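Chemist: Have a look; sequence and predicted model below, questions after that.
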Amino acid sequence: MKIAIIALTEQGSKTAKRIGSGFIPTPSLYVLNKITQDTCFTESDKSARIILFSEPLQQLVHQIFKQYEGLVFVMAMGIVVRMIAPLIRDKHSDPAVVVVDDVGRFVISMLSGHEGGANQLAHQIASILHTDAVITTGTDAQKDIIIGIGCKKEISGEVVKKSIIDALQKVNRKIEQVRLLSTIDIKSEEPGLLQVSQELGIPLRVVSKSEIATCVKEHSKSTFVKEKIGV
C-alpha cells in the first residue's frame, strides 16, 4: 500500500516519524514547513521521504487524495472531516483514511475500512505505536477473540495456521470471530507469523516486553520464559 502521513504540529510530526519508521517502504511524510525540520528529524532519517508543504492543508489534500492508497492524518478528526468531505466518492475507489491524535494515543479507521484497507492499516499503526486501534465497522467491531502466539524461531506458517484452527475448534469458535493475532516484539518479524496474518486477513499486534511486564503481578510467570525471552 502506498501511504502518505500528514502532520501539522511539531508533536504530530514526531508521531508521524514513529509511524513511518514501522513501514517498508517508508511512507511519504508531509510536514507543515513552519515546523523546522531539524526539530523533528535527524541525519539518521535520511531514508525518510520528508516533504515540507506551505500551501493550505485543503489544497494539499486535494492534490494527494488520489495519489495514495492510504492517508494517515496526525491531527484532530474534525479537521480531516472538513478536508476530505468534498473528495469522497465511494468505498470502492476512495483511499483508506486513518486519523491519529498528535501524541499517538488512538488510531481511528475513518474511511474505506474494509474495501480500502483502513481497518488493517489502523491495526498496523496501533501496533507500531503500542496503542489502540478504533474500529467502528460493524462486522469487525463484533469480533471478540485475540489469539496470543509464542513460537520457535523460523516456525512455518502451516504449523501456526493449524495451531490457530485447532485452538479455535477446541473452544467451538470460528476464525471469523478473531479480531487480532498477537505476539511479543522479538517475534514481530517471524515469516511464519506474518504469512498467516496475511493469509487469514487478521492483523498481527506486536506487544512489547515492557507491556507484558506490567501484567506479571496479575498472572503466573515462567522461569524458563524469563530466561529465554526476558519477561
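Modeler: Cool, got the structure.
Chemist: contacts and neighbour counts: CA atoms only from here.
Modeler: Fine.
Chemist: for the helix or strand residue 99 falls within, packing partners?
Modeler: Using DSSP states H and E, residue 99 sits within strand 96-100. If you count contacts as 3 or more Cα pairs under 8 Å, 6 or more residues apart in numbering; DSSP states H and E, strand 96-100 packs onto strand 70-74, strand 106-111, helix 118-129.
Chemist: Can you list the neighbours in contact with that strand?
Modeler: 69-77, 80, 106-113, 116-118, 121-122 (Cα atoms under 8 Å, 6 or more residues apart in numbering).
Chemist: again, only using 6 Å
Modeler: Residues external to strand 96-100 that are found in contact with it (Cα atoms under 6 Å, 6 or more residues apart in numbering): 70-74, 106-112, 116-118.
Chemist: closest to residue 93 among these?
Modeler: Closest approach between the contacts of strand 96-100 and residue 93, by Cα to Cα: residue 116, at 7.7 Å.
Chemist: count of residues packed around that closest one?
Modeler: 20 (other Cα atoms under 10 Å).
Chemist: ok but it is inside a strand, no?
Modeler: No: judged by DSSP: H, G, I helix; E, B strand; the rest coil, residue 116 forms no part of a strand; its state is coil.
Chemist: Any figure for the gap between it and residue 67?
Modeler: For residue 116, the distance to residue 67 equals 14 Å [Cα to Cα, to the nearest Å].
Chemist: ok, which stretches of the protein are strands?
Modeler: 3-7, 28-32, 49-53, 70-74, 96-100, 106-111, 132-134, 145-148, 178-184, 204-207 (DSSP state E).
Chemist: Export those as TSV, with columns for distance to residue 59.
Modeler: Listed next are these as TSV, based on distance: least, Cα to Cα, whole Å:
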stretch	distance to residue 59
strand 3-7	13
strand 28-32	13
strand 49-53	10
strand 70-74	15
strand 96-100	17
strand 106-111	19
strand 132-134	28
strand 145-148	41
strand 178-184	37
strand 204-207	35
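Chemist: so what does the helix ranked longest in the chain touch, helix or strand wise?
Modeler: Secondary structure of the chain read by DSSP state H shows that its longest helix is helix 157-170. Packing partners of helix 157-170 (3 or more Cα pairs under 6 Å, 6 or more residues apart in numbering; DSSP states H and E): helix 191-200.
Chemist: I figured residue 102 hits residue 14, correct?
Modeler: No: look at residue 102 against residue 14 with Cα atoms under 6 Å: they stay out of range, at 8.5 Å.
Chemist: Residue 100: how many residues sit nearby?
Modeler: Using other Cα under 10 Å, residue 100 has 28 other residues around it.
Chemist: try this one side by side with the last:
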Amino acid sequence: MKIAALALTRGGQVVAKKIKKSFPAGEVDLYFSKKLEGQFPGTSPGEGACYFQESLQAVVKEIFSQYRALIFVMATGIVVRVLGPLLRDKTRDPAVLVLDEGGNYIISLLSGHLGGANELALQVAEKIGAEPVITTATDVRKKPALEMVARKYNMEVEPSQRIKEVNWALVNNIKIKFFKERGLALPPGFPFQVEEMEEERRAGVSSKGKGDYGGNPVVIITSRLHSPEELSDFYPGENFLFLRPRDLVLGVGCKRGISGEELLSFIEKSFQEEGFSLKSLRRIVSVELKREEKGLMEVAQRLGKELAFYSPGELREKMSLVSFSPFVEETTGTGAVCEPAALLGAGREELLWKKKRFKGMTTAAARLLSGWWE
C-alpha cells in the first residue's frame, strides 16, 4: 500500500511535494485543498495531485484505510480532531505522521510500532532534512518494542491487547521470560534471551508452584496452540503472549467452483484440529490448474497470505513421499496436489500433517525449518 501526503497551505504543499519527490515514483499520492489549485506556480491540475473541495475530515475518512501511512503537513491539533472518530486499534490503523509546514519537525503520531510510523518518520526525516520526534517509551529508552521485533522477524503477536503489558515491563526493566517451541530455529540477532520449552520438567516452576518471574508476562514463540489452562501448570499466571512465526506452508486442493467461505472454513478447521495457529501461515500453495480459482484467491486475499502454484511436473517430484490418487491424476495431471505442494513450498521432505479431506477440499501442511523470518 502507498503513502498519502496532505496539506492545506502553500507552505505545506511545498513540503508535501518534497516528500513525494524523495520516494520512488508512484509511492506517494498528494492531497491538497482546492483553494491551492492554480494559485501558485507549479500547482497546475496536471501535477498528479488530488485537489479536494470537501472538508479535510471527509477526505481523510474516505482514504483512511486505503494507505499504509498518512502524512499531514499541518498543525497537530487539526490532525488529532480529524482522526479521532476514525481510530480503531493499533493493529489496523495506518501510520500517521505530522510535519510543520516549514518541514522542520516530523512527529510519529499514530501506530508508531505496528504501523511503522516511527520507522517512516526516521526515513522521511533523513530524506528531507527534518528532525524526527519519537515519543514511544521503548524507543526513548532504547528498548526493543515487542511489536517491532515481531514485525522485523516476520511474526504475529497474539493477543495484541497484551503488547502494552510486555512493553511496559521492558521499559521498566522488569524480568520477562521468553520461551520457544522445542526445535524452533530463531533468527540471527534476536534481541531477547529465549529458553526452550521443556514441558516434561515444568520449566521455570519452583517447588512452590511459581516461577522466578513473579507472575510477570510470559512470551512464548510457537506456531502451536496452547490454552492458558494448559500452560498454567508450567508457567503460573495468565499473562501469556504468543509470538507466532510465519513458518507454515499450506497445500490446498479443491473442486472447481468452491466458494471462498467454504474453503476458509475448512482451512480454519484444519488448523484447529491439528493444533496450530492460523497466524503462523506463511503461504498457500496449489497446482497451476487452480491459478484462476476464485475461492482460493478470495481466501488468500482475506488472510493476507502469499499464493503460489506448481506445475504437475514439479508436484510429481515429491510423489514418492505422498499418497497417490488416480482420480486426482486424471483431473490435474499429477497424482496428488496438497501434500506435494506443501512439501515444495516449504522445501521439506516431511509433512506437518497429512492430507485432510472434506467435501471436495483437501489440505496438508509443512513447516519451514529456517529462513521463515525473512
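Modeler: Yes, it's here. The structure presented is a predicted model; accordingly, all values stated were derived computationally and were not measured.
Chemist: tally of neighbours for the nearest residue to residue 86 of structure 2 once chain neighbours are set aside?
Modeler: Spatial nearest neighbour of residue 86 of structure 2, excluding adjacent residues (Cα to Cα, 6 or more residues apart in numbering): residue 61 at 6.9 Å. Neighbour count of residue 61 of structure 2, defined by other Cα under 10 Å: 14.
Chemist: Could you single out the most deeply buried of the helices and strands packed on strand 96-100 of structure 1?
Modeler: By mean neighbour count, with neighbours taken as mean count of other Cα atoms under 10 Å, strand 70-74 ranks first of these at a mean of 26.
Chemist: list the helices and strands that strand packs on?
Modeler: Going by 3+ Cα pairs under 6 Å, 6+ apart, strand 70-74 of structure 1 lies up against strand 3-7, strand 96-100.
Chemist: residues in structure 2 aligned with it?
Modeler: Mapping strand 70-74 of structure 1 onto structure 2 (TM-score structural alignment) gives residues 69-73.
Chemist: Check how far that stretch sits from its aligned residues in structure 1, on average.
Modeler: Following the fit onto structure 1, the mean deviation recorded for stretch 69-73 of structure 2 is 0.3 Å by mean Cα distance after the TM-score superposition for structure 1.
Chemist: List the contacts of that stretch.
Modeler: Outside stretch 69-73 of structure 2, the residues that touch it by Cα under 6 Å, 6+ apart are 3-7, 12, 94-101.
Chemist: How far off centre is that stretch?
Modeler: Its chain's average C-alpha position is 21 Å from that of stretch 69-73 of structure 2, according to Cα atoms, centre = their mean, to the nearest Å.
Chemist: any idea how far the residue nearest to residue 86 of structure 2 is from residue 79 of structure 2?
Modeler: Distance from residue 61 of structure 2 to residue 79 of structure 2, by Cα to Cα: 12 Å.
Chemist: Repeat that for residue 12 of structure 2.
Modeler: Distance of residue 12 of structure 2 to residue 79 of structure 2, computed by Cα to Cα: 13 Å.
Chemist: Equivalent analysis for residue 15 of structure 2, please.
Modeler: From residue 15 of structure 2 to residue 79 of structure 2 the distance is 16 Å (Cα to Cα).
Chemist: what ranges do the helices span in structure 2?
Modeler: Going by DSSP H, structure 2 shows helices at 10-22, 56-63, 76-83, 117-128, 137-140, 146-152, 163-171, 228-232, 260-274, 294-303, 312-316, 326-332, 338-346.
Chemist: How far off centre is the third one?
Modeler: In this view, helix 76-83 of structure 2 has its centroid 27 Å away from the chain centroid, taken as Cα atoms, centre = their mean.
Chemist: How about the longest one?
Modeler: Relative to the mean C-alpha coordinate of its chain, helix 260-274 of structure 2 is positioned 20 Å out (Cα atoms, centre = their mean).
Chemist: residues in structure 1 aligned with it?
Modeler: On structure 1, no counterpart of helix 260-274 of structure 2 exists by TM-score structural alignment.
Chemist: Just the angle for that helix relative to helix 294-303, thanks.
Modeler: Orientation check (axes from the mean of the first three to the mean of the last three Cα atoms, to 10 degrees): helix 260-274 of structure 2 against helix 294-303 gives 60 degrees.
Chemist: List the buried residues of helix 260-274 of structure 2.
Modeler: Buried positions in helix 260-274 of structure 2, judged by neighbour count with 16 or more other Cα atoms under 10 Å: 260, 263, 264, 266, 267, 270, 271.
Chemist: could those residues be laid out in TSV, adding distance to residue 309 of structure 2?
Modeler: Formatted as TSV, these follow (distance: Cα to Cα, whole Å):
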residue	distance to residue 309 of structure 2
260	17
263	17
264	18
266	20
267	18
270	20
271	21
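Chemist: Against residue 80 of structure 1, how distant is the residue nearest to residue 84 of structure 1 when sequence neighbours are not counted?
Modeler: Distances taken as Cα to Cα, 6+ apart put residue 61 closest to residue 84 of structure 1, at 7.2 Å, once the chain neighbours are dropped. Residue 61 of structure 1 sits at a distance of 9 Å from residue 80 of structure 1 (criterion: Cα to Cα).
Chemist: What is the burial count for residue 210 of structure 1?
Modeler: 11.
Chemist: wait, what's in contact with the residue most central in space within structure 2?
Modeler: For structure 2, the residue nearest the mean C-alpha position is residue 156 (6.2 Å; Cα atoms, centre = their mean). The contact partners of residue 156 of structure 2, by Cα under 6 Å, 6+ apart, come to 243, 244.
Chemist: which one in structure 1 is aligned with it?
Modeler: Using TM-score structural alignment, residue 156 of structure 2 sits opposite a gap in structure 1.
Chemist: From residue 281 of structure 2, how far out is residue 156 of structure 2?
Modeler: Residue 156 of structure 2 sits 10 Å away from residue 281 of structure 2, taking Cα to Cα as the criterion.
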